[in-house]
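Visitor: build me a structure from this.
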Amino acid sequence: MLSPASYIEICSRNDPNIENCIINSIEKVRPKLLTGIMLCPCPAGIMLCPCPAGIPELDVPPIEPLLLKEVVVSRGANAATFRAVGSNVKVYGPAQFQITGLKVDLKNMVFYINLKLPELYFDGDYDVNARILILPLRGKGPIKANATDCSADVVLRGQVYKKKGEDYLRFQSIEIDLKIGKFHVHLDNLFGGDKVLGEATNAALNENRSEFIETLRPIAERTVGEVILEIANKITNNFSLKELFRDS
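Guide: The predicted structure follows:
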């Protein structure tokens, strides 16, 4: 029998400081979203070794690093202006999020969250055939990028439904306004490995990063939203509403 107290803080719906309780609950979950060196079953037995964390019994995957198997970015008619595909992209830093604001409307099951993401690092592969401003982009190879001073305003909307005679919470939609501070990207092997042209293009990309950021922002918002919805719903799917928010 799963107990919510093993994973989160149990908050009272009548608590005047319920926002603080929910933040403490999220902080309790945070370490379980990491991967790394920890005590876990290895071929030689229980010992310190690399192993996935997450919350397997709730089917919640780790998000540090966050693995994106495929990310498709397209813009323009028939994707003629910009089309890029990222594959096996690892994102380091999402679990270091900071909650800078939280407002809860339990009556309507709406959660308003302000997040800060101090630093994100991306490492993966890309395949691009696109144009940004007057820059042609053609190539296929490794990509590395980092973003700092990012923030997000999130609106998470849920609905109560019945399961086994009990009330449960399901989050149905999420709205995210993502702001990216500083950003730097480097694409290896542009133009078939032409180093001079590749370095010049990378330099121009970073000098005109605002256009690049605006191109990537919708997919970044959608990806962050999908991750938050997945984790939130896998937790709430396992516990009734009265287990998550007691009446007293």
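Visitor: C-alpha only now, for contacts and for neighbours.
Guide: Will do.
Visitor: what ranges do the helices span in this structure?
Guide: 18-29, 195-207, 209-236, 241-244 (DSSP state H).
Visitor: and among these, the most buried is which?
Guide: When the helices of the chain are scored by mean count of other CA atoms under 10 Å, the highest mean neighbour count falls to helix 241-244 (a mean of 18).
Visitor: how distant is that helix from the center of its chain?
Guide: For helix 241-244, the distance from its own C-alpha centre to the chain's C-alpha centre is 25 Å (CA atoms, centre = their mean, to the nearest Å).
Visitor: show me what it is packed against.
Guide: strand 166-179 (3 or more CA pairs under 8 Å, 6 or more residues apart in numbering; DSSP states H and E).
Visitor: which residues touch I235?
Guide: For I235, the contacting residues are 58, 60, taking CA atoms under 8 Å, 6 or more residues apart in numbering as the criterion.
Visitor: T81 contacts V128, doesn't it?
Guide: No. With contact defined as CA atoms under 8 Å, T81 does not count as touching V128 (11.1 Å).
Visitor: more crowded one of these two?
Guide: Under the neighbour definition other CA atoms under 10 Å, T81 and V128 were set side by side, and V128 has more, 21 against 15.
Visitor: how far away is that one from G76?
Guide: 14 Å (CA to CA, to the nearest Å).
Visitor: just D105 next, same as before
Guide: When distances are taken as CA to CA, D105 and G76 turn out to be 39 Å apart.
Visitor: tell me the centre residue of the protein?
Guide: Per CA atoms, centre = their mean, the C-alpha nearest to the average position across the chain is that of V224, at 3.7 Å.
Visitor: and it, how far from L137?
Guide: Distance check for V224 against L137: by CA to CA, it reads 26 Å.
Visitor: can you check I228 too?
Guide: From I228 across to L137, the span is 32 Å (CA to CA).
Visitor: what is the neighbour count of P56?
Guide: Under the neighbour criterion other CA under 10 Å, P56 is assigned a count of 11.
Visitor: which ones are touching it?
Guide: P56 sits next to no residue when contact means CA under 8 Å, 6+ apart.
Visitor: wait, K140 sits on D125?
Guide: Yes. Assessed by CA under 8 Å, K140 is found in contact with D125 at 7.5 Å.
Visitor: and for the closest residue to N24 other than its chain neighbours, the neighbour number?
Guide: Using CA to CA, 6 or more residues apart in numbering and skipping the chain neighbours, the partner closest in space to N24 is E9 (6.7 Å). E9 is surrounded by 19 other residues when neighbours are defined as other CA under 10 Å.
Visitor: let's see this one next to it:
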Amino acid sequence: MLETSKISVLACIVIFMQLTQANSPSDLKQCAFNDSTCTTNFAKLLLKNKSKTGWPELKLIPFDPMRINSLILQPNPNSPISIGLKFKNIEILGLMNTQNVRVEGFTSDVKDPILLEGTLPQAIIRGPYEGSGTVLGLPFKGKGDCEIVLTNLKLTGHLHGKLINGYLSIDDVSLTMSLPDKVHFKFGGLFDGNKDLGDTANAFVNDNWREIFESMKDDMALAFAKIVKEITKTALGSVQYKELFKEQ
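Guide: Okay, the predicted model is just below:
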């Protein structure tokens, strides 16, 4: 048992050294196809060591913070809580601290979806917004800075792709979000800057965070899925698929 533990530690050290010292994708051949333990460990190190800097040789952009030009969350007219939000030039922080990471499905033929799963202890979405709608019959209107903090948010994604001329092409990404342990909203500029009304509205929104999250999570998941697709499609499609893995 002790010998197995030594081997596992040694393997992690080797993977860490390869990741931090790699200058090109071809320098990394530590995982075999369908080795979910290895690809999961690699993903953890990638999140820790490349989230701030990216990986130019693999065309992987920095992703913590992840910067997004536009994010639109549509109102739900059939819900008692219906808020439409439009964000511009926002940041999403917290991806580098993802826990309970699981990566499966990197097979030689990629016939089945690739699974990406993890839990963000704290995900923060912040930036300028415009919003309007109703919350349990009460009006909601604002324009200014916004911060949304999601605690223990579990994300489960599936990459659907195929091999074209030896390159992995990502056609679609499906993503689901669990109900976080807590969501805290802070909207600035509510009701033309009226502090009393703004404080009351923020307090009311946070008292009903579950209902508000449920009303917007599908649009939020779609937005996140598009981001994941753009990043993975560029990175995975920049080099021959087989070069990313250990030769059999």
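Visitor: can I get the helices of structure 1 in TSV including distance to D177 of structure 1?
Guide: As requested, these are exported to TSV (distance: least, CA to CA, whole Å):
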stretch	distance to D177 of structure 1
helix 18-29	20
helix 195-207	22
helix 209-236	7
helix 241-244	27
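Visitor: residue with max distance from the center of structure 1?
Guide: Each residue of structure 1 has a distance to the centre, and by CA atoms, centre = their mean the biggest one is for V196: 34.8 Å.
Visitor: any idea how far the residue nearest to N24 of structure 1 is from S210 of structure 1?
Guide: From E9 of structure 1 to S210 of structure 1 the distance is 40 Å (CA to CA).
Visitor: same check, this time on N189 of structure 1
Guide: Computed with CA to CA, the distance linking N189 of structure 1 and S210 of structure 1 is 23 Å.
Visitor: again, but for C11 of structure 1
Guide: Separation of C11 of structure 1 from S210 of structure 1 (CA to CA) stands at 42 Å.
Visitor: for the longest strand anywhere in structure 2, grab the matching residue range in structure 1.
Guide: In terms of residue count, the longest strand belonging to structure 2 (DSSP state E) is strand 138-164. Residues 135-161 of structure 1 are the counterpart of strand 138-164 of structure 2, counting by TM-score structural alignment.
Visitor: the matching stretch vs structure 2, mean deviation?
Guide: Plainly put, stretch 135-161 of structure 1 ends up 1.2 Å away from its match in structure 2 on average once the two are laid over each other (mean CA distance after the TM-score superposition for structure 1).
Visitor: buried sites along that stretch?
Guide: 137-144, 146-148, 150-158 (16 or more other CA atoms under 10 Å).
Visitor: off-centre distance for it?
Guide: Here stretch 135-161 of structure 1 shows a centroid-to-chain-centroid distance of 8 Å under the convention CA atoms, centre = their mean.
Visitor: that older thread, what does the residue nearest to the centre of structure 1 correspond to in structure 2?
Guide: Using TM-score structural alignment, V224 of structure 1 lines up with F224 in structure 2.
Visitor: returning to what we had before: hang on, the residue nearest to N24 of structure 1 packs against S25?
Guide: Yes. Counting by CA under 8 Å, a contact exists between E9 of structure 1 and S25, whose distance comes to 4.5 Å.
Visitor: give me the contacts around stretch 219-227 of structure 2.
Guide: With contacts defined as CA under 8 Å, 6+ apart, stretch 219-227 of structure 2 is touched by 71-74, 157, 173-177.
Visitor: I meant to write stretch 175-192 of structure 2 there.
Guide: Under CA under 8 Å, 6+ apart, the answer for stretch 175-192 of structure 2 is 140-158, 197-198, 201-202, 205-206, 209-210, 213-214, 217-218, 221-222, 224-225.
Visitor: can you give me the end-to-end distance of that stretch?
Guide: With CA to CA as the measure, the first residue of stretch 175-192 of structure 2 is 36 Å from its last.
Visitor: do stretch 103-117 of structure 2 as well
Guide: Separation of the first and last residues of stretch 103-117 of structure 2 by CA to CA is 7 Å.
Visitor: the longest strand of structure 2 relative to strand 167-177, how many degrees between them?
Guide: 150 degrees (axes from the mean of the first three to the mean of the last three CA atoms, to 10 degrees).
Visitor: tell me what strand 138-164 of structure 2 is packed against?
Guide: Using 3+ CA pairs under 8 Å, 6+ apart: strand 138-164 of structure 2 touches strand 114-135, strand 167-177, strand 182-187.
Visitor: mind putting those into a markdown table with distance to L19 of structure 2?
Guide: Below are these laid out as a markdown table (distance: least, CA to CA, whole Å):
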| stretch | distance to L19 of structure 2 |
| --- | --- |
| strand 114-135 | 19 |
| strand 167-177 | 21 |
| strand 182-187 | 34 |
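Visitor: please identify which of those strands is closest to F245 of structure 2.
Guide: Comparing these against F245 of structure 2 with CA to CA, the closest turns out to be strand 167-177 (12.6 Å).
Visitor: check which residues of that closest one are buried.
Guide: Taking 16+ other CA under 10 Å as the basis for neighbour counts, the residues of strand 167-177 of structure 2 that come out buried are 167-170, 172-177.
Visitor: save the residues you listed as TSV, and put in distance to F63 of structure 2 too.
Guide: As requested, those are exported to TSV (distance: CA to CA, whole Å):
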residue	distance to F63 of structure 2
Y167	23
L168	21
S169	20
I170	18
D172	20
V173	17
S174	19
L175	17
T176	19
M177	19
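Visitor: how close does T234 of structure 2 get to H158 of structure 2?
Guide: Separation of T234 of structure 2 from H158 of structure 2 (CA to CA): 16 Å.
Visitor: correction: the previous question concerned K44 of structure 2.
Guide: 17 Å.
Visitor: how about D27 of structure 2?
Guide: For D27 of structure 2 relative to H158 of structure 2 (CA to CA), the value is 27 Å.
Visitor: for K144 of structure 1, see how far away G86 of structure 1 is.
Guide: As defined by CA to CA, G86 of structure 1 lies at a distance of 11 Å from K144 of structure 1.
Visitor: overlap in contacts of these two?
Guide: When CA under 8 Å, 6+ apart defines a contact, the residues bordering G86 of structure 1 and K144 alike are G124.
Visitor: what range in structure 1 matches stretch 6-13 of structure 2?
Guide: Residues of structure 1 matching stretch 6-13 of structure 2 are absent, with TM-score structural alignment as the criterion.
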